[in-house]
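Peer 1: only geometry, no sequence info:
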């Protein structure tokens, strides 16, 4: 799956909505899940099934509780398995002598091993309540392997002796033998990665339920979204969209919320293809092969491209993909604003008519070119509602079918007192 969605600001605006992870590595795993899209529709449904396993079986109400400091100390112990600090002979008598002889390390070693045992006890107790059979088979197998790995530490028994102040040489050597000989670095890393991914999926599932997101369905054609909104807004206005058109043309005055609505649509489409719930009460849409969202476009000084040239290049890439048989979703905010009005009108008309031929794709284009209305009478037009009350614009942020002919640029210009300022001598 190809996605050009920098303007959606996934890490900045969406990641915090889902992030309840307890360590840096689990957060990286969560970030990877959000930034990596499955290559097939079945891959998307597989992710949905995994998340639903967390939700439907109540695991979203469970907590993996540990302190970040304890985690970092324990992980540090695993990364130093081959250090002399941790190495003790395989012969029990010799190892006992080594442990007793190394006075410099004895107390710190005992403390570290006790911390390890208590941490692993917490993980073992948590994962004992997880039923691998409730998850998709591949992920369930990884959970089973993790459970078996955790059981190797006999952490509950060792932790019990620690609490009774009976954490002796035998227990310490047992743990050291695990670290030195029974568990290699590759095996440890594999199971830690399962732990990170489990916590990332759990965090994602919790975020979906907490925010009331819904899992979308894929359909052959048409886009239907009810009560969709931009999830980063504190008090969002929710909108409905039901269209079978290939091109959606969006108009509305300045400051009416066109860019935010474009981002909201883009986020819903993106999260749907990530296998995640979307910010809406209902969502059906086609499965797309590529996703492109171009909103905050600027010049590319490095390659000598003007704003208009950048618009043309992004559009060209999308059209070439559509010609190659891909089902494309693309958003263009104020397409061709980088050129003069006459050229913009001409090539906008040509672009919209051309894009309309790619059935199965969906293109959303916003524009201030109201002159397009008589040229594109059959276009799938929508607008963001705004009204004037006593010459004061009131922004409703409601999506309506049809065209907007409201112009408030001069009203705002005059309201800010610019005419008077410009006339001063």
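Peer 2: Yep, it's here. As the structure is a computational prediction, the values presented were derived from the model and not from experiment.

Peer 1: CA only for contacts and neighbour counts going forward, please
Peer 2: Will do.

Peer 1: now the terminal residues of stretch 162-181, how far apart.
Peer 2: End-to-end span of stretch 162-181 (Cα to Cα, to the nearest Å): 23 Å.

Peer 1: try stretch 355-369
Peer 2: 18 Å.

Peer 1: work out the gap between that stretch and the centre of the chain.
Peer 2: Distance of stretch 355-369 from its chain centroid, counting by Cα atoms, centre = their mean, to the nearest Å, is 25 Å.

Peer 1: list the contacts of stretch 400-411.
Peer 2: Applying Cα atoms under 8 Å, 6 or more residues apart in numbering, the external contacts of stretch 400-411 come out as 250-254, 370, 373, 380-386, 391-393.

Peer 1: give me the buried subset of those residues.
Peer 2: Taking 16 or more other Cα atoms under 10 Å as the criterion, what is buried in the contacts of stretch 400-411 is 250-254, 370, 373, 380-386, 393.

Peer 1: quick one: which of the residues you listed sit in helices?
Peer 2: Using DSSP state H, the subset of the buried ones among the contacts of stretch 400-411 located in helices is empty.

Peer 1: farthest pair in those residues?
Peer 2: Spatial extent of the buried ones among the contacts of stretch 400-411 (Cα to Cα) is set by the pair 380 and 393 at 25.7 Å.

Peer 1: how about the strands in the stretch 1-150 of the chain?
Peer 2: Here the stretch 1-150 of the chain has its strands, by DSSP state E, counting those that start in this stretch, at 2-4.

Peer 1: hang on, I meant the stretch 251-400 of the chain
Peer 2: Under DSSP E, counting those that start in this stretch, the stretch 251-400 of the chain gives strands at 282-285, 290-294, 328-332, 362-366, 380-389, 392-401.

Peer 1: what about versus this one:
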């Protein structure tokens, strides 16, 4: 199945895939050293896939670089950028003779620019070929072999069969014109292809280094609706330095979660972990988890960080309602996308919110398709939802210490959260002490 993974700008911001004002998952992975590599990375990161072959191909191109993640990668952004410009500044193909000034030893700036560029082209070819050969030591890859052969062919023409050592390539007035013509005219198509491939390697190597150092997994992906399950073992959020791992299983027969938990128990963190893991899966990237098995899903949509629209006079509740409509309108009839609604309808009173959540969840349960996770503090709704077969009840587990104080485990578990910690957290914040200070002697 081919197509485009469905996701919108609000979701990209909600789960920190794209945000122009804060830290993002994009920034976490974007460690390519060249501008071309960064451009390639951006295109890949924001081009999610709905075909297994494409996902597996990206996974392969990242995984094969993990064994060489610590191998020296001796390339510099400025030099590669200058080389790219030099190659793309096409030579006319016409030959030019040696001028009288050349014999007098008068060298123009263009002479030194060409000489430097020829030597940089040589060094780029030698270094990249060595790196590709290092990759193929672990396993031979057809495209790597093709690039090695293509690079070797270019070097043989530059060195005319002699040993490929940049320090021994003597560029002078007698050969600079022929070398310049060779590189920018005769070899230009091959060199442009090699540079494009290098940018791909640069981008994927950045991801491979992170994956290897942090032990990320590569998800197993199946055709849409084959297993009817999204299964994650030991998933966690990419930004957590000391993460608590969770096991997740969303099944079509229990496709809707009613997720409850006290403030600070970790509801928002777990839903962001699930959503970002699914997105990374569908761009062929490694994921912060021990293992993931999932069918292809149509997309991910979230409603997490919404703001009142003062210009249009929309209340927070109405903004939430409009957002829910936007999400549903983007789904095809047979969709198996994941919808995440965090603290749904918090912009209205308790009674209205309860009725609205109840009606929305029952309506979603009647739709044959999308998965949904609805988080809420209104735990009493569970009694009215018990008879809906496709709804499962999950909670963020809180334990007590020897003094009876709450201990946040940040682990998800079946059931309904009964803890009411609002007042405890309010007292912990010190707000009442601050108010008492204002009272003075009174």
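Peer 2: Structure received. What you see is a predicted model; the values in this text were computed from it and never measured.

Peer 1: tm score of chain vs chain?
Peer 2: Remark: TM-score between the superposed chains equals 0.84 [TM-score structural alignment, normalised by the length of the first structure]; 414 aligned residues with a Cα RMSD of 3.3 Å.

Peer 1: for residue 169 of the first structure, which of the strands of the stretch 251-400 of the first structure is the nearest?
Peer 2: When these are compared (using Cα to Cα), the closest one is strand 290-294, at 59.4 Å.

Peer 1: tilt between the closest one and strand 362-366?
Peer 2: Angle between the axes of strand 290-294 of the first structure and strand 362-366 is 0 degrees (criterion: axes from the mean of the first three to the mean of the last three Cα atoms, to 10 degrees).

Peer 1: mean shift between strand 290-294 of the first structure and the second structure?
Peer 2: For strand 290-294 of the first structure, the mean deviation from the second structure after alignment is 1.9 Å (mean Cα distance after the TM-score superposition for the first structure).

Peer 1: which strands and helices lie in contact with that strand?
Peer 2: strand 2-4, helix 258-273, strand 328-332 (3 or more Cα pairs under 8 Å, 6 or more residues apart in numbering; DSSP states H and E).

Peer 1: if we can go back for a sec, what would the strands of the stretch 251-400 of the first structure look like in CSV with distance to residue 172 of the first structure?
Peer 2: As requested, these are exported to CSV (distance: least, Cα to Cα, whole Å):
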stretch, distance to residue 172 of the first structure
strand 282-285, 56
strand 290-294, 54
strand 328-332, 59
strand 362-366, 63
strand 380-389, 68
strand 392-401, 65
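
Peer 1: which among those strands is found nearest to residue 96 of the first structure?
Peer 2: The nearest among the strands of the stretch 251-400 of the first structure, by Cα to Cα, is strand 290-294 at 61.8 Å.

Peer 1: what stretch of the second structure does that closest one fall on?
Peer 2: Aligned by TM-score structural alignment, strand 290-294 of the first structure falls on residues 299-303 of the second structure.

Peer 1: how far does that stretch sit from its chain's centre?
Peer 2: 15 Å.

Peer 1: now swap in stretch 270-290 of the second structure and tell me
Peer 2: 8 Å.

Peer 1: and that stretch, which stretch of the first structure?
Peer 2: By TM-score structural alignment, stretch 270-290 of the second structure lines up with residues 261-281 in the first structure.

Peer 1: could you find the closest non-adjacent residue to residue 176 of the second structure?
Peer 2: Spatial nearest neighbour of residue 176 of the second structure, excluding adjacent residues (Cα to Cα, 6 or more residues apart in numbering): residue 115 at 6.8 Å.

Peer 1: that neighbour matches what in the first structure?
Peer 2: By TM-score structural alignment, residue 115 of the second structure lines up with residue 110.

Peer 1: ok, its match touching residue 173?
Peer 2: No: Residue 110 of the first structure is not in contact with residue 173 according to Cα atoms under 8 Å; the separation is 10.0 Å.

Peer 1: what sits up against stretch 173-186 of the second structure?
Peer 2: 86-93, 95-96, 98, 102, 114-115, 118, 158, 191.

Peer 1: isn't there a helix covering residue 197 of the second structure?
Peer 2: Yes: going by DSSP: H, G, I helix; E, B strand; the rest coil, the assignment for residue 197 of the second structure places it inside a helix.

Peer 1: could you check how many residues crowd around the nearest residue to it once chain neighbours are set aside?
Peer 2: Spatially, and ignoring its direct neighbours in sequence, residue 197 of the second structure is nearest to residue 147 (8.0 Å; Cα to Cα, 6+ apart). By the measure other Cα atoms under 10 Å, the count of residues near residue 147 of the second structure is 20.

Peer 1: my understanding was that residue 147 of the second structure contacts residue 194; is that so?
Peer 2: Yes: between residue 147 of the second structure and residue 194 there is a contact at 6.7 Å, judged by Cα under 8 Å.

Peer 1: any shared contact partners between the two?
Peer 2: Going by Cα under 8 Å, 6+ apart, no residue sits against residue 147 of the second structure while also sitting against residue 194.

Peer 1: that older thread, got TSV for the helices and strands packed on strand 290-294 of the first structure, with mean neighbour count too?
Peer 2: As requested, those are exported to TSV (neighbours: other Cα atoms under 10 Å):
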stretch	mean neighbour count
strand 2-4	14
helix 258-273	23
strand 328-332	24
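
Peer 1: any idea how far residue 8 of the first structure is from residue 261 of the first structure?
Peer 2: 12 Å.

Peer 1: any idea how far the residue lying closest to residue 400 of the second structure once chain neighbours are set aside is from residue 287 of the second structure?
Peer 2: Excluding its sequence neighbours, the residue lying closest to residue 400 of the second structure (Cα to Cα, 6+ apart) is residue 406, at 4.6 Å. Plainly put, residue 406 of the second structure is 31 Å away from residue 287 of the second structure if you go by Cα to Cα.

Peer 1: just residue 400 of the second structure next, same as before
Peer 2: Where residue 287 of the second structure is concerned, residue 400 of the second structure sits at a distance of 32 Å (Cα to Cα).

Peer 1: of the two, which one has the most company?
Peer 2: With neighbours defined as other Cα under 10 Å, residue 400 of the second structure and residue 287 compare such that residue 287 has more, 26 against 11.

Peer 1: and the more buried one, what is it in contact with?
Peer 2: 211, 216, 217, 218, 219, 277, 280, 281.

Peer 1: try it again with 7 Å
Peer 2: Listed by Cα atoms under 7 Å, 6 or more residues apart in numbering, the contact set of residue 287 of the second structure reads 216, 217, 218, 277, 280, 281.

Peer 1: check the gap between it and residue 273 of the second structure for me.
Peer 2: 10 Å.

Peer 1: check residue 408 of the second structure too.
Peer 2: 17 Å.

Peer 1: next one: residue 226 of the second structure
Peer 2: For residue 226 of the second structure, the distance to residue 273 of the second structure - Cα to Cα - is 23 Å.

Peer 1: do residue 15 of the second structure as well
Peer 2: 8 Å.
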